[in-house]
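[1] build me a model from this:
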Amino acid sequence: MIDPRLLRTDPEAVRESQRRRGSSVEVVDELLAADAARRSAIAAFEELRAEQKSLGKEVARADGERKQQLLDRTRELAAEVKQRQADSEAASARFDALLAGVGNIVADGVPEGGEDDYVVLESVGTPRDFAAEGFEPRDHLELGELLGAIDIERGSKVSGSRFYFLTGVGAQLELALINLAMNKALEWGFTPILPPALVKPAAMEGTGFLGQAADDVYHLERDDLYLVGTAEVPLAAYHSEEILDPETLPRRYAGYSPSFRREAGSYGKDTRGIFRVHWFDKVEMFVHTDPADADAEHRRLLGYEKEFIELLELPYQTLELAGGDLGLSAARKFDCYAWLPSQDRYREITSTSNCTDFQARRLGIRGRFADGIAPVATLNGTLVAVPRVIIALLENHQQADGSVRVPAALRPYLGGRDLLTPVR
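    As a prediction, the model looks like this:
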């Protein structure tokens, strides 16, 4: 959540951030009123509670008629204090609920606009000219079927639409990508983690996934646990309610886990193949750091993503997203889009977000800094989302006969193979 002090000292900054997100600006006035009501209710409760404590001491010293008067007042106060406490708790709950719906403060320099108003920062690599090579490129599903790598039909039979099996070299490709990603993360100084894929509501709420993204989350009602849509959730909550020594920052983690998403609102979009699915595996980078270092750490994560994509020899673009396309927790976000020949366009395969102290404040993750104890900053970045990277690999490195060239960086993880060949 945002710092409530910012709301009180500079409400215009919060209004401007809400405007840039395309979110409610009026909520700022509602919050200010709710904050005033909350503080007033707390003051009234504390005043009566102090009187109650004072009377208790007087009763112990009094006798006779005076003692009876004090006891009568004590009984009256007990009911009043209970009511004031209820008023205070209700006012605080309203304020907290309103504050939880306010997104992180959009960083300076983030583009204006919505989903289509991103800025392309760079284009790296040149898409192949398949026409010059004399053949029409197949899409990833056709290639996956030729290679015996992807089975959509049985995925749908067993689990329903937007599920799949990776088989044969498809399964080997996933393991190769995961191993390459984890080895690179180790090389960059990350600690590898295999986090739980089920988390308590506090972890999901703390990372901002029960607000605008709630419809996309799977909830196990009987256990009151959530299936994570990204390892960002358990990695963020890993240090919840802890105070970290600044000498140990930044703490960089690389988590490998399954990710589960309802894909609510995506009916009819990307229905062919494995681009938009309900389950996939992913390696996620996550950082807890000093807020003063968050911007530099964000650029570092983007650099790691780009380096990994270049190891896979994929043409790609780096984008900065507009304020209206940021998730609740992000103050700034960069995406990397790989070229997909079958779609004749670039599509998202990684993203990295600077969440400043927004998630840490909600999760109670603080640092013992020189000027006192304060929330740390958190950042996340996708290193590899397996299905989308497999799509990009198959389509960009395909050959006319349906075989697929293996990038040099992946060959050690595929037994030295430099070519995947059709099995049918």
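
[2] switch to C-alpha atoms for all contacts and neighbour counts from now on
    OK.

[3] for the stretch 1-150 of the chain, which segments count as strands?
    Ranges of strands in the stretch 1-150 of the chain, per DSSP state E, counting those that start in this stretch, are 119-124, 150-151.

[4] remind me what the longest one packs against, helices and strands.
    Yep, that's strand 119-124 we're talking about. In terms of contacts (3 or more C-alpha pairs under 8 Å, 6 or more residues apart in numbering; DSSP states H and E), strand 119-124 is packed against strand 316-320.

[5] would you mind identifying the next helix or strand past the strand it packs on?
    Proceeding N to C from strand 316-320, the next assigned helix or strand is strand 332-340, under DSSP states H and E.

[6] first-to-last residue distance for stretch 243-252?
    By C-alpha to C-alpha, to the nearest Å, the extent of stretch 243-252 from end to end equals 16 Å.

[7] one step back: any idea which of the strands of the stretch 1-150 of the chain is most buried?
    Mean neighbour count (mean count of other C-alpha atoms under 10 Å) peaks for strand 150-151 among these, with a mean of 22.

[8] run this one through as well so I can compare:
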Amino acid sequence: MIDLRLLREDPELIRASQRVRGESTDKVDALLRADEERRAATQRFESVRAEQKSLGKQVSKASGDDRAALLARTKELAGEVKAAEAAANAADETLRAAHLAVPNIVQDGVPPGGEDDFVVLREVGETPKIENPKDHLEIGEALRAIDTERGAKVSGSRFYFLTGVGALLQLGMLQLAIAQAVEHGFIPSITPALVRPEAMEGTGYLGAHASEIYRLEADDLYLVGTSEVALAAYHSNEIIDLNGGPERFAGWSSCFRREAGSHGKDVRGILRVHQFDKVEMFSFCKPEEAEAEHLKLLAMEEEMLAKVEVPYRVIDVAAGDLGSSATRKFDCEAWVPSQSRYREVTSTSNTTTYQARRLNIRYRDEDGKPQTAATLNGTLATTRWLIPILENHQQPDGSVRVPKALQPYLGGREVLEPVR
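    All right, here's what the predicted structure looks like:
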């Protein structure tokens, strides 16, 4: 949620953010009205309740006609108080709904526009010159590393098996990510794959992204699409100690996405699937530290990409493609030879105080007063990385060179050979 005090002081700032996102300012105006109506309803309730308490004290001291008049007014007030309380509660609910509907404020410097209006910040590494490159599925099938046919047989489309060296590659990559995170002071975590609705709502995933989420109706639980959700809710309704600097986690989890609306898009292989594994970084920090923390998470992602030796580029995502919680987002896109294009493999978002305000996560400032914390997230490794790893390291005979950093996780093998 955005800060209501900021909304009252400078509503035009919020409207301008909406325009940069390419969205209507109607939600901002609706929130302003709801805020004013809630404050008026609350004031009315408090006024009649105060009068009720005052009369209650007077009744005990009055007698005769005065007492009878006071009792009559007290009876009238009981109905007024009940109605005013109901109106205040309804106004609270209306305000919360309007508050949840307004996205985070876009950071200055974010490119305007939609999905295709990103800005390339840098390109790293040379794209390999491969004649007639095979795609990751053809390579993976030859290595007996990826089996989408049996995945579909067992679970349906967009499911797969990773077998043999495919399983070892993924496990090695994720372990490498965890090792790097620990080296940089992150707390390694294996997180729940199922969360309560308040955790999903608190991170902003029950808005525009609700159709992407698997829900278990019988238990009123959601399958996470990223461990960001569980990690963000880890400190919900807590006051945490940030005096020693940001608190950083690296969460390993299986992730689940319905991929609603992607029918016929990226159906081959494991680029867009319903289940995958991921190591996600998550930071809690003071708001003034958030921009620097965002750059740290991006540097962590680039360090991992260098270890798996794939060329990539970093993009500054345009405002219309940020998602409701993010104020700024950087993506790393790895080169995919079979497609002759870059594809997203990491994303890191600065969500400032937006998620923490929803989840009631605070810290104490230098004066000991509770303040809303900031949160950030970023991908450190995920199943999708197997695509650029296999394709960029393929060799003419069908074998795949193993990046040096991953060799210890594959028994020291430098090359993966096709299974004849």
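
[9] can you tell which of the strands of the stretch 1-150 of structure 1 is closest to H298 of structure 1?
    Ranking those by proximity to H298 of structure 1 (C-alpha to C-alpha) places strand 119-124 first, at 15.0 Å.

[10] tell me the average deviation of the closest one from structure 2 after fitting.
    Between strand 119-124 of structure 1 and the corresponding residues of structure 2, superposition yields a mean separation of 0.5 Å, by mean C-alpha distance after the TM-score superposition for structure 1.

[11] does C332 of structure 2 touch E344 like I think?
    Yes. C332 of structure 2 lies in contact with E344 (C-alpha atoms under 8 Å); the separation is 5.9 Å.

[12] which one's more surrounded, these two?
    C332 (25 against 18; other C-alpha atoms under 10 Å).

[13] quick one: contacts for the equivalent of that one over in structure 1?
    Alignment note: C332 of structure 2 maps to C336 in structure 1; criterion TM-score structural alignment. Residues in contact with C336 of structure 1 (C-alpha atoms under 8 Å, 6 or more residues apart in numbering) are 305-306, 316-319, 348-351.

[14] same check, this time on G208 of structure 1
    328-329, 359.

[15] mind telling me what element it is part of?
    With DSSP H and E as criterion, G208 of structure 1 is part of no helix or strand.

[16] counterpart of it in structure 2?
    In structure 2, G208 of structure 1 lines up with G204, judged by TM-score structural alignment.

[17] how near is that match to I213 of structure 2?
    As for G204 of structure 2, its distance to I213 of structure 2 is 12 Å (criterion: C-alpha to C-alpha).

[18] go on, E123 of structure 2?
    Between E123 of structure 2 and I213 of structure 2 the computed distance is 33 Å (C-alpha to C-alpha).

[19] what's the answer for Y354 of structure 2, then?
    Distance from Y354 of structure 2 to I213 of structure 2, counting by C-alpha to C-alpha: 20 Å.

[20] what does R122 of structure 2 give?
    R122 of structure 2 is 33 Å from I213 of structure 2, by C-alpha to C-alpha.

[21] what range in structure 1 matches stretch 64-73 of structure 2?
    Counting by TM-score structural alignment, stretch 64-73 of structure 2 corresponds to residues 64-73.

[22] look up the average distance of that stretch to its aligned counterpart in structure 2.
    Once fitted to structure 2, stretch 64-73 of structure 1 is off its aligned match by 2.3 Å on average (mean C-alpha distance after the TM-score superposition for structure 1).

[23] starting at the chain centroid, how far to that stretch?
    Between the centre of stretch 64-73 of structure 1 and the centre of its host chain there is 59 Å, according to C-alpha atoms, centre = their mean, to the nearest Å.

[24] can you give me the helices in structure 2?
    Using DSSP state H, the helices of structure 2 run over 4-9, 11-21, 26-59, 64-101, 136-142, 148-155, 165-183, 197-202, 228-233, 290-307, 354-359, 386-392.

[25] out of Y354 and I213 of structure 2, which sits in the busier spot?
    Y354 (27 against 19).
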